[in-house]
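>>> Requesting a structural model of the entry that follows:
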Amino acid sequence: MPIINSQAFIADYWQKKPCVIRNFIPNFSDPIDEHELAGLAQLEEIDARLMSQKNGRWTVTQGPIDDFEPLCVNDWTLLVQGVDRYIDDIDALFRHVDFLPTWRTDDVMVSYSVKNAGVGAHIDEYDVFIVQGKGKRQWQVGLPGTFETDIPHPLLRLIKGFTPIIDVELSSGDAIYIPPFHPHSGITIEDSLNYSLGFRAPNTIELLSGLADECIANDKGDGKNASISSTCRLSHLLNTRYSDPDIHKKRHNNPQGEVSFEEIDALKSHLKTLIDAKEATPMLMRFLSLQALPSEEIVELSVIELEQLLVLGNAIRKTSGVKPIYLQKDKEEKEDFNFYIDGHSFQVDASVGSLFRELFETSMLVISKDDIHLIRNNQEAKQTLLQLINLGFYYIDNE
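Presented below is the predicted three-dimensional model:
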């Protein structure tokens, strides 16, 4: 699928320097138009905003947006986050960068902008591929540095200019890759649709708080499919208090108000015990799998209905935006296969691990007779598949 040389891209550009990728998606056809995008921006659960500016004066309106007419004036842009969670063909854009790990992918923001519109020069802290849809846009990208902050509106954080090392016009199907902390700005030449494939990069605080939140959820019994043994072990680690029975060895007659280097090291070691615990790994995996997927009303299937649908030769399809993750496969894989979706953890027998992996690495899986036999005779696999469907992560395609 990717038209770029993945090894060369990783070696030369990924998190290093920006680049233009001509014909990134050959014969690209927009999977959405501006009217459908506006429809999404009207929904309560959608993160959307409409920005416009004239002579340096900015207005920003947060969604949901009920009336566009008074807002679509001057040089305006509509931006909608997480569109990949609603439209399969937009979710499929990540396949063009499938050499990058799933857990790093965030979402696809789609924007529609009129001629001369832009969102101002700014800096992002994450990687992004911006794919040009219909229309044309001029992009400038610079190198990381120290820039004067410009806040022309309470909801905008821009910079006051940079020296571009890339100054290029993109047409439909072209893309530009921008690493973190590289200043950039785009100006629309012709009314345009753009697709920004964003990549998550949790900072240290987010990782620590995410791990702590998952551990606390398990400790309270709120964990989604958490094992009892992991819960008990993590509860013990979370509630183990710092102790220093040999305090004299750490202090060496230090003044009372002074904290010794040995005490600081002991406190760090106390934290490290939790981070290094084997039981912390599934908690971290659950945190990395969080996606904030939209909630939908699901008509739940029974086990019998599932078996009947599978026998009819139907395919299993992944719901838009669903991004399962799992740990690297052991050489022999004798243990159960664990995987994670949007904060949920699942476990199946190793004998059906390959089947579930195949399900995760494709948008649609046609179930063979052998697969049906395998699922029907493995109660755990059958119940897990049913759970994935009834949670709305997958569905049976009977067309």
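>>> Please count neighbours and contacts with C-alpha atoms only from this point.
Noted.
>>> Where do the strands of the stretch 51-200 of the chain begin and end?
Under the criterion DSSP state E, counting those that start in this stretch, strands of the stretch 51-200 of the chain are mapped to 57-62, 75-80, 105-113, 128-132, 136-142, 149-150, 158-159, 164-170, 175-178, 184-190, 192-199.
>>> Packing partners of the longest one?
Just to be clear, that refers to strand 105-113. For strand 105-113, the elements it packs on are helix 34-41, strand 75-80, strand 192-199, judged by 3 or more CA pairs under 8 Å, 6 or more residues apart in numbering; DSSP states H and E.
>>> Please name every helix or strand in contact with the first one.
In terms of contacts (3+ CA pairs under 8 Å, 6+ apart), helix 34-41 is packed against strand 75-80, strand 105-113.
>>> Turn those into CSV, including mean neighbour count and distance to N338.
Converted to CSV, the helices and strands packed on helix 34-41 look like this (neighbours: other CA atoms under 10 Å; distance: least, CA to CA, whole Å):
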stretch, mean neighbour count, distance to N338
strand 75-80, 23, 33
strand 105-113, 23, 20
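>>> want to put them side by side, so please do this one too:
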Amino acid sequence: MSNKLTIDWDDFLTNYWQKKPVILRDAFSNFIDPISPEELAGLAMEEEIESRIVTNKNGIWDANYGPFIDYSHLGEENWSLLVQAVDHWHKQAATLVEPFKCIPQWQFEDLMISYATQGAGVGPHIDNYDVFIIQGKGCRRWQVGDRNPNYKQFSAHKALLHVEDYLPIIDEEITAGDILYIPIGFPHNGVSIGESLSYSVGFRTQTSQELLSGFADYVIDNLPNGIFYQDPDLKLPSDPYRIQPYELEKLKGQMIDLIKNPALFNDWFGKHITMPMHELNIIPVDPAYDLDEFEEILQSGAELYRVPSIRIVKIDDTAYINGNKIPLPMETIDLLCESEVLYYEQLQDEQTLNVMLEFVNLGYWYFDEE
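Model prediction:
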């Protein structure tokens, strides 16, 4: 099963990306749902998979977090099941992410899937990320407002942050194969017409505050010798209680120099940004393969599969995966990025075999036993 996406990416990036919302009609022609509502409900029964049920009964909002064992009490209207990071756990659903891999992958978060009954939704809200909402089975009516920093938000429930009324700039229904793109900061509300499935491909970046905090932790751990302020040309000030402007500039300069140090910043960012935002389906090998056993399995024709949506990025001549540096030449790293399946003929040199042995034992790649 493979759904083909048709988007003029140059036009889209020029006119819409992080600028304004748009409905892309029939972006997936003859769309086929890669997952059934029953399969989605089954995933929501698993402890390690993030899920929630949102209800709006008689105007009262409620939200509960999984895992869920039973759905029979919910009725046939006004409830939604939302499951995060389905691309980590369901191979066919993960194929929906493939067409969006032309967008910088360090910004990709996950594929969230929503099953909704008649009248269901999560209420009017604002997301802190960009999202492509692919309509699958059924139909939804979407109302999207303009971006405005003065919107008031309020808690309709302790787990639901809603936004006050807004004037829609989009008020339309979307059906199977349509995509609604919503940039960060635009209020929106989707209501299901009958039963429906929606697939949200999300792109999220961290705030500068979060990044600064993460980098500070890395510097503390990786620079054991502290950098102290020093002023060997000190002159006695007229007011010793006043911090001088040059002193403030010097302090800021010392801190900025840490950020401008590529050996520090690039290594931190590569490790930091490849850590998963959601639980991954990673199962370390136990007992671990030794090199001879690993090579023998590969030589027998076994194929190596990369764990779906594990994060890989390249920075200069180095690459990172799941918080680890990949000690391989860029030619081989390109192969690891671009190939979902690897074969022995691609991995024969000693360095590559040893590195891949480590990654397979960690659970980043695995042998398909089907």
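>>> TM-score them against each other, please.
Put the two chains on top of each other and the TM-score (TM-score structural alignment, normalised by the length of the second structure) is 0.91; 362 aligned residues with a CA RMSD of 2.1 Å.
>>> re earlier: would you list the strands of the stretch 51-200 of the first structure in CSV and tack on distance to S345 of the first structure?
Formatted as CSV, those follow (distance: least, CA to CA, whole Å):
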stretch, distance to S345 of the first structure
strand 57-62, 34
strand 75-80, 29
strand 105-113, 19
strand 128-132, 28
strand 136-142, 40
strand 149-150, 42
strand 158-159, 40
strand 164-170, 41
strand 175-178, 33
strand 184-190, 38
strand 192-199, 22
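>>> quick one: which of the helices and strands packed on strand 105-113 of the first structure is nearest A92 of the first structure?
strand 192-199 (10.8 Å; CA to CA).
>>> residue range for the closest one in the second structure?
The aligned range for strand 192-199 of the first structure in the second structure is 196-203, by TM-score structural alignment.
>>> Map E263 of the first structure across to the second structure for me.
Aligned partner of E263 of the first structure by TM-score structural alignment: E247.
>>> Next, the contact list for the most centrally placed residue in the first structure, please.
Taking CA atoms, centre = their mean, the centroid of the first structure lies closest to D106, which sits 2.2 Å from it. Residues in contact with D106 of the first structure, defined by CA atoms under 8 Å, 6 or more residues apart in numbering, are 197-200, 291.
>>> re earlier: for the match of strand 192-199 of the first structure, which outside residues touch it?
37, 97, 107-117, 129-140.
>>> how about a cut-off of 7 Å?
Stretch 196-203 of the second structure is contacted by residues 97, 107-117, 129-139 when judged by CA atoms under 7 Å, 6 or more residues apart in numbering.
>>> tell me the strands in the stretch 251-370 of the second structure, going along the chain?
Using DSSP E, counting those that start in this stretch, strands in the stretch 251-370 of the second structure cover 304-306, 312-315, 318-321, 324-326, 341-342, 365-367.
>>> Which among those is found nearest to G214 of the second structure?
Here strand 324-326 is closest among the strands of the stretch 251-370 of the second structure (CA to CA), at 15.8 Å.
>>> Just tell me the aligned range of the closest one in the first structure.
So strand 324-326 of the second structure sits over residues 344-346 in the first structure, by TM-score structural alignment.
>>> on that earlier part again, to I159 of the first structure, which of the helices and strands packed on helix 34-41 of the first structure lies closest?
Here strand 75-80 is closest among these (CA to CA), at 18.5 Å.
>>> Could you check the angle that closest one makes with strand 105-113?
150 degrees (axes from the mean of the first three to the mean of the last three CA atoms, to 10 degrees).
>>> residues contacting P64 of the first structure?
P64 of the first structure neighbours (CA under 7 Å, 6+ apart): 41-44, 48.
>>> let's go with 10 Å and repeat that
38-50 (CA atoms under 10 Å, 6 or more residues apart in numbering).
>>> which among those end up buried?
Taking 16 or more other CA atoms under 10 Å as the criterion, what is buried in those is 38, 40-42, 46-50.
>>> Trace E358 of the first structure over to the second structure, please.
Under TM-score structural alignment, E358 of the first structure pairs with L335 in the second structure.
>>> should've said D67 of the first structure
That one, D67 of the first structure, aligns with D70 by TM-score structural alignment.
>>> in the second structure, what residues pair with stretch 382-390 of the first structure?
Taking TM-score structural alignment, stretch 382-390 of the first structure hits residues 353-361 over in the second structure.
>>> three-state assignment of the residue of the first structure most remote from its centre?
Most distant residue from the mean C-alpha position of the first structure: N253, 51.4 Å away (CA atoms, centre = their mean). Following DSSP: H, G, I helix; E, B strand; the rest coil, the label given to N253 of the first structure is coil.
>>> give the contact list for the equivalent of Q308 of the first structure over in the second structure.
Matched by TM-score structural alignment, Q308 of the first structure corresponds to E296 in the second structure. E296 of the second structure sits next to 302, 344 when contact means CA under 10 Å, 6+ apart.
>>> now swap in the one 10 residues further on and tell me
Under the criterion of CA under 10 Å, 6+ apart, the neighbours of R306 of the second structure are 336-337, 339-342, 359-360, 363-368.
>>> which among those gets closest to R147 of the second structure?
Taking the contacts of R306 of the second structure together and measuring to R147 of the second structure by CA to CA, the closest member is C337, at 35.8 Å.
>>> Give me the spatial nearest neighbour of that closest one, chain neighbours excluded.
What sits nearest to C337 of the second structure in space, not counting adjacent residues and going by CA to CA, 6 or more residues apart in numbering, is I312, at 6.8 Å.
>>> any chance you could map the helices in the second structure?
Taking DSSP state H, the helices of the second structure run over residues 9-15, 37-43, 91-94, 208-222, 245-260, 262-273, 291-299, 330-338, 350-362.
>>> ok now the fourth one, how far from the chain's centre?
This points to helix 208-222 of the second structure. Centroid separation for helix 208-222 of the second structure versus its chain: 20 Å, with CA atoms, centre = their mean, to the nearest Å.
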